[in-house]
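*Asks:* With the input below, show me the fold.
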Amino acid sequence: MFDKRIQDIHIKKNREHEAGVTSLHSNKSREHVIVSGSYDEYIRLWDIRNLKRSVSSVKMPGTLWRLKWDPFIQKYLLAACMYGGVHIVSAANDNIQIVKSYYEHKNISYGADWCTLQNDDVDKFNFDGNVIIGTCSFYEKLLCVSKAYCDFSV
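*Replies:* So this is what the prediction gives:
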C-alpha cells in the first residue's frame, strides 16, 4: 500500500500469497474490499483497512490469471485459472466459494468477462441462465460465450 503524499515508499505490505500476484480487482459496491489472485492458486479477499491478513481465501484448481467482479451487484467473481478452467466464484458475506465451473478450453484459460446485458436481453438467447459470460484461451485462439445462472438478489 502506498500513500500518494509520500513518494516511492510503501507504508504497508503483505506476503500472504506464496507466489506472484497476477490479478487485483476492487469492488465498486464495497469501497474497502479488493480481491487478489496468484500463481499460488489462491483467491484472497481483503479489507484494505487491515492488510495484516486476508478476510477469506479459496484454493482454485489452477493458477489465477484474471479476476473480475460481476457488473451488477459485485457478489460474484469470474476467475480464469490458466490450466484449471474458468469459474464463477461467490464472495457473498466474505465467504469465497466456487459455484460454477467451465472447462470448455483445452488449453490455457486467460480471459473472462461478464456481459452487461439486462435480463430481458439475456432471455432472447435460447440457453438456460440469466447472465452471459465470455471466456478465452491462449493457444487455441478460442472465444466461448456462455449463459449461466447467478442469484443477483441482494
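*Asks:* Only C-alpha atoms from now on, for both contacts and neighbour counts.
*Replies:* Will do.
*Asks:* excluding its backbone neighbours, what's nearest the residue sitting nearest the centre point of the chain?
*Replies:* Geometric centre of the chain, nearest residue: residue 67, 2.8 Å, by CA atoms, centre = their mean. Closest residue in space to residue 67, ignoring its immediate chain neighbours: residue 79 at 4.7 Å, by CA to CA, 6 or more residues apart in numbering.
*Asks:* how near is the one you found to residue 147?
*Replies:* To residue 147, residue 79 is 15 Å away according to CA to CA, to the nearest Å.
*Asks:* Over to residue 91?
*Replies:* Counting by CA to CA, the gap from residue 91 to residue 147 is 20 Å.
*Asks:* And residue 106, by the same measure?
*Replies:* 19 Å.
*Asks:* Would you mind telling me which of those two has the busier surroundings?
*Replies:* Between residue 106 and residue 147, residue 147 has the larger neighbour count (other CA atoms under 10 Å), namely 18 against 14.
*Asks:* To check against the first, give me the structure of this:
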Amino acid sequence: MSTPVNETSVCLGGGVWRIKFHPFVAGLVLTACMHNGFSIVYINEDKTEVIETYSKHESLAYGADWHRDKSFHEGKRNSTLVATCSFYDRLLRLWMLESDLQDSVL
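*Replies:* Predicted coordinates:
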C-alpha cells in the first residue's frame, strides 16, 4: 500500500492488535486495543468517533469479531452482538452494545 485511504487518527489508549470492519455497516470498526480493552469506532469522511468501549477483560485485549446478523442490515431494530477474547486469562466474552448503532451511524 502506498496511499492511505483515510488519514484521520484517533487515540484508543493502547496499541491496536486487531481490527474488524462491521459486516454490514460501512465505516464501523471493532478494535482490540491490547492494554486498553476494546473500542468500536465509526469513521466517515467528516469525523472519527469512538462509539463505545468495553474493558471488562483483565488481560491483554487480543481477538474481536462481530456477529453477522442480517436482520441488522435489513433495518430491524435489534442488539449487535460482539465476541472478544483476552490473551493471558484465555477468556471469551460475548456482549451486546449499549449504544443504539442505528441512531448513531445509520
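*Asks:* returning to what we had before: the residue nearest to residue 67 of structure 1 corresponds to which position in structure 2?
*Replies:* Superposed on structure 2 with TM-score structural alignment, residue 79 of structure 1 falls opposite residue 31.
*Asks:* Its match sits in which helix or strand?
*Replies:* Following DSSP states H and E, one finds residue 31 of structure 2 within strand 28-32.
*Asks:* What of residue 73 of structure 1?
*Replies:* Per DSSP H and E, there is no helix or strand for residue 73 of structure 1.
*Asks:* From residue 95 of structure 1, how far off is it?
*Replies:* Separation of residue 73 of structure 1 from residue 95 of structure 1 (CA to CA) stands at 16 Å.
*Asks:* re earlier: pretty sure the residue nearest to residue 67 of structure 1 contacts residue 86?
*Replies:* Yes. Between residue 79 of structure 1 and residue 86 there is a contact under CA atoms under 8 Å: 5.5 Å.
*Asks:* before we move on, back to that, which SSE is the residue nearest to the centre of structure 1 in?
*Replies:* Assigned by DSSP H and E, residue 67 of structure 1 falls in strand 66-69.
*Asks:* Walking through structure 2, point out its helices one by one.
*Replies:* Taking DSSP state H, the helices of structure 2 run over residues 70-73, 101-104.
*Asks:* Can you work out which residues contact both of residue 79 and residue 86 of structure 1?
*Replies:* Common contacts of residue 79 of structure 1 and residue 86, defined by CA atoms under 8 Å, 6 or more residues apart in numbering, comprise residue 112.
*Asks:* coming back round to it: so which of the helices of structure 2 comes closest to residue 51 of structure 2?
*Replies:* Residue 51 of structure 2 sits nearest to helix 101-104 of all the helices of structure 2, at 7.9 Å, using CA to CA.
*Asks:* No further questions, thank you.
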